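Q: Pasted the sequence and its predicted model underneath.
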Amino acid sequence: MTSTPSQVTVAEIRAAADLLSTVIAPTPMEYNRGLSQRVGSDVFLKCENLQRAGSFKIRGAYTRMSRLTPEEKARGVVAASAGNHAQGVALAGQMLGIDVKVYMPVRAPMPKVQATKAYGATIEQVGETLDQSLVHARAWAEQTGAILIHPFDHTDIVTGQATCGLEILEQCPDVRTIVVGLGGGGLLAGIALAVRELKPDVRIIGVQAEQAAAYPTSLAAGHPVAAERMATMADGIAVGLPGDVTFPIVRDLVDSVETVSEGGMSRALLFLLERAKLVVEPAGASAAGWLLDNAGSVQLDGPVVAVLSGGNIDPLLMMRIIRHGMVAAGRYLTFSVRVPDTPGSLAAILADCAAADANILEIEHIRTGPEINVDEVEIALRLETRGPDHQQRVLDGMRSKGYTVIEPESQLDH
């Protein structure tokens, strides 16, 4: 049976930090000039993406598992995870000599599955979401007596994640605002517990993916409510229902819960890669994405600390997200033009694109369609551009030369 959130003290969080000091090192806190210029206050990045096993999850997993009795350790543990918690539990099991079984969604990123196996865990992939995998993990625990290591909804897990909050206060003692990605709420709740006790005037903001956002509805209702949809690339925070342990902590100690778009996370991932030289997964980029989306419209007292919660990203997903981020940042432009189906038409378009200093990435001839005349051809283009202003100059230039330009309803759909 778990203890109540009110029983988690700073002394217990410090004890967890002492325990963890033997297995992990504090992650870096990096000043980011680009974000600072956009936000209008000093912004620091808490780099949990550089944590052992690639995310903050080892903090809670090791804390929880190290406190099991010898008899419980002998029974083994079971977990459900989209990847980061799986790796944290598997690594903790390897260090503590505990057998680990993990249920992961069938579409869990392959590098996360492989890394979990490499730490010695037994993997079974079931269900489309973390919540569905968790059903199987609970059933296995009941069937075998294995101890369920919940990804967020246990006091020991929250206490372990709270050590990140202690590090933030040690590394940036004058912090005024902390922004944290939010899934089930273990990290946000833990940071809130540590910070509220030691520096109560700090503003704490949670950020969920807007297409998997259970907390705003739950907070409005006053109790956990399942999300109506789960359609985000940020698998690390794709949690459909807040926990009984984490929800009241977030409700009582967090100033606000905001949402970030898929495009916002893509832009943040690309920004962090280009400007901070940091590889971050979509969930890990959620806090930075919200800052980028709201720069200039939301006033934040600085210094601001944005937590980069994880960096375990599938390279194939990274390629797609970088392309998505390039579109969102105005670096890719997709449109079509209709021209006479005569020799030289394509060459003229290519020359005009070159004159506009736009690099052609993809090109496609479309000869048939309900709006294409028999003597016309539609040419679909994807160009590399330098930003929204350059895109507009390219489109204006094409129209000024007499081309019929057809733009997609949303560049992000392509």
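A: Ah, there it is.
Q: hey, let's count contacts and neighbours off CA atoms from now on
A: Will do.
Q: Could you pull out the helices in the stretch 101-250 of the chain for me?
A: Secondary structure of the stretch 101-250 of the chain (DSSP state H, counting those that start in this stretch): helices located at 110-118, 130-144, 155-171, 186-198, 215-221, 246-253.
Q: which of the residues in the shortest one are buried?
A: In other words, helix 215-221. By neighbour count, and taking 16 or more other CA atoms under 10 Å as the criterion, the buried residues in helix 215-221 are 215-216, 218-219.
Q: Likewise for the second one?
A: Buried residues in helix 130-144, counted by 16+ other CA under 10 Å: 130-134, 136-138, 140-141.
Q: so what does it touch, helix or strand wise?
A: Of the remaining helices and strands, those touching helix 130-144 by 3 or more CA pairs under 8 Å, 6 or more residues apart in numbering; DSSP states H and E are strand 77-80, strand 100-104, strand 147-148.
Q: quick one, which of the ones you listed is nearest to Pro173?
A: Distances from Pro173 to each of these were compared by CA to CA, and the smallest falls on strand 77-80, at 35.2 Å.
Q: relative to strand 100-104, how tilted is the helix or strand just after the closest one?
A: Following the chain from strand 77-80 toward its C-terminal end, the next helix or strand by DSSP states H and E is helix 84-96. Compare the direction of helix 84-96 with that of strand 100-104 by axes from the mean of the first three to the mean of the last three CA atoms, to 10 degrees and you get 170 degrees.
Q: hmm, back to that, next, format the buried residues of helix 130-144 as a markdown table and append distance to Ala329.
A: As requested, these are arranged in a markdown table below (distance: CA to CA, whole Å):
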| residue | distance to Ala329 |
| --- | --- |
| Leu130 | 31 |
| Asp131 | 33 |
| Gln132 | 35 |
| Ser133 | 35 |
| Leu134 | 36 |
| His136 | 40 |
| Ala137 | 40 |
| Arg138 | 42 |
| Trp140 | 45 |
| Ala141 | 46 |
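Q: now, among the residues you listed, which is nearest to Val225?
A: Of all these, Val225 sits closest to Asp131, with 13.2 Å by CA to CA.
Q: also this one, for the comparison:
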Amino acid sequence: MLDLKSIQKAYERVSDVVHRTPFSYAPILSQMSGYEVYLKKENLQRTGAFKLRGAFNKIASLIEAGDRGGVVASSAGNHAQGVAFSAKHFGIEATIVMPESTPLTKVMGVKEFGANVILHGSNYDEAYAYAVKFGEENNYTFVHPFEDDEVMSGQGTVALEIIEEMKDLDAMVICVGGGGLISGMSVASKALNPKCKIIGISSAGAPAMKQSYDAKTPIDTTSVRTIADGIAVRDTSPITLEYILKNVDVFETVGEDEIAAAILFLLEKQKVLVEGAGAVGVAALLHGKIDLPKGSKVAVVLSGGNIDVTMLSLIIEKGLMKSARKMKLLVTLVDKPGALQALTEILTKVGANIVQIGYDRTSIDLEFGDANVSVSLETKGVEHQEQIREQLKEGGFAFKEEH
């Protein structure tokens, strides 16, 4: 049963293993949002995400009951690492089924804890079906990432730590995928601070739980597509939906560009690295998705930090383009000595730093005697980019911008 007592029991089990992660005031985010914002940094948790809490509590309860058989789980990564870590801690076998698209950093993180990894399916739900079958065939206990009272109780310990630090909190902003975290946290919060609003945030690219919340009945979707792979759940759990309908006051979604902007904001302004799922709460604040009285005390859970380096690089690159700190041009010039020098002299004059350049004289789209120069520039904002455009036009250069 998931209740305050089970969550408090879970905290007794996990407190010697999980980190009590920082609960820190976020001054820049507070100023921008108009709220008093605090970040619960579960991205700094052992294994890099809150999922360790639920997985450890579940496996600890199995050990207490005398079950030392193997365990199997399905996960996009964070639950997998939590199960793998916990199984190693107790000296039992663990097999993890992960979607084929799982970032390499999460696959390697699981293997480092000694678990067996099977890559299967294009999303969590396909991996889940295979893991259940595997467990039945091999007599392994399946550790569900959210549809389990012990797992949800473990996740609810995040709320216990927050409330211990701030008893007069006005709202908690929590990411939603399968719903285990918000179920556990909302039960704890409503028991200890009923006035605190529970705000759920999911990715618009994984809309099942949001649609189910609005319709007040489980709705499944046919596919998911989001950079927030930790909450990329296709089907709605009737079990967690019940808790969500009972305890969640507001439920909103954020888009892919908003999630990416939040990741970059946290990295640049807060010096905090999070994955897509860990950024959705901040994305909601940054883009005006949350409506509370000014000055409200708001806790935002940064649920995890296991982001793939390739994805991070892409987010940074696109973020620099959108914020006018990088500019890509395709300039057509006459293919003769001095033409390229004339271009670079203009760029030098306006203080644009060239970070990459390419020269193409063979494209079939070119007139004979012309060449295309692709150039990437470091720029200083919108006004600086407009100055670059003006100078190139005055210099007689034909150019296109790449976005």
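A: The structure has been received and is ready for your questions. The structure presented is a predicted model; accordingly, all values stated were derived computationally and were not measured.
Q: ok, back up a step: go through the helices and strands packed on helix 130-144 of the first structure and name the closest to Val405 of the first structure.
A: Scanning these with CA to CA as the criterion, the closest one proves to be strand 100-104, at 45.8 Å.
Q: re the thing from before, I'd like the helices of the stretch 101-250 of the first structure as a markdown table, with distance to Val405 of the first structure appended.
A: Compiled in a markdown table, the helices of the stretch 101-250 of the first structure are given as follows (distance: least, CA to CA, whole Å):
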| stretch | distance to Val405 of the first structure |
| --- | --- |
| helix 110-118 | 41 |
| helix 130-144 | 44 |
| helix 155-171 | 51 |
| helix 186-198 | 47 |
| helix 215-221 | 41 |
| helix 246-253 | 49 |
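Q: nearest to Ser21 of the first structure, of those helices?
A: Checking those against Ser21 of the first structure by CA to CA gives helix 155-171 as the closest, at 10.2 Å.
Q: Give me the range in the second structure that the closest one lines up against.
A: The counterpart of helix 155-171 of the first structure in the second structure, using TM-score structural alignment, spans residues 149-165.
Q: about what we covered before: of all the helices of the stretch 101-250 of the first structure, which one is nearest Gln7 of the first structure?
A: With distances scored as CA to CA, the stretch of the helices of the stretch 101-250 of the first structure nearest to Gln7 of the first structure is helix 155-171 (8.8 Å).
Q: follow-up on the earlier one: between the helices of the stretch 101-250 of the first structure, which gets nearest to Arg59 of the first structure?
A: So among the helices of the stretch 101-250 of the first structure, helix 155-171 is nearest, using CA to CA, at 4.8 Å.
Q: average offset between that closest one and the second structure?
A: Once fitted to the second structure, helix 155-171 of the first structure is off its aligned match by 1.2 Å on average (mean CA distance after the TM-score superposition for the first structure).
Q: Quick check: buried residues in that helix?
A: Residues of helix 155-171 of the first structure classed as buried under the neighbour-count rule (16+ other CA under 10 Å) are 155-169, 171.
Q: Could you dump the helices and strands packed on helix 130-144 of the first structure into CSV and include mean neighbour count?
A: Formatted as CSV, the entries for these read as follows, by neighbours: other CA atoms under 10 Å:
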stretch, mean neighbour count
strand 77-80, 29
strand 100-104, 29
strand 147-148, 22
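Q: List just the one of those strands that sits closest to Ala227 of the first structure.
A: When those are ranked by distance to Ala227 of the first structure, counting by CA to CA, first place goes to strand 77-80 at 18.5 Å.
Q: The closest one vs the second structure, average distance?
A: Per aligned residue, strand 77-80 of the first structure averages 0.5 Å (mean CA distance after the TM-score superposition for the first structure).
Q: which residue in the first structure lines up with Glu317 of the second structure?
A: Taking TM-score structural alignment as the criterion, the aligned counterpart of Glu317 of the second structure in the first structure is Arg323.
Q: so who does its match touch?
A: With contacts defined as CA atoms under 8 Å, 6 or more residues apart in numbering, the neighbours of Arg323 of the first structure are Tyr332.
Q: Just confirm it is within a helix.
A: Yes. Assessed with DSSP: H, G, I helix; E, B strand; the rest coil, Arg323 of the first structure lies in a helix.
Q: between the buried residues of helix 215-221 of the first structure, which is closest to Ala53 of the first structure?
A: Taking CA to CA as the measure, Ala53 of the first structure sits nearest to Tyr215 out of the buried residues of helix 215-221 of the first structure, at 26.9 Å.
Q: Show me what that closest one lines up with in the second structure.
A: Using TM-score structural alignment, Tyr215 of the first structure sits opposite Met209 in the second structure.
Q: ok, that match touching Pro238?
A: No. Using CA atoms under 8 Å, Met209 of the second structure and Pro238 do not qualify as a contacting pair, with a distance of 9.7 Å.
Q: out of everything not next to it in sequence, what's closest to the spatially most central residue of the second structure?
A: Nearest to the mean C-alpha position of the second structure, counting by CA atoms, centre = their mean, stands Gly276 at 1.8 Å. For Gly276 of the second structure, ignoring the flanking residues on the chain, the nearest one in space by CA to CA, 6 or more residues apart in numbering is Ala228 at 3.9 Å.
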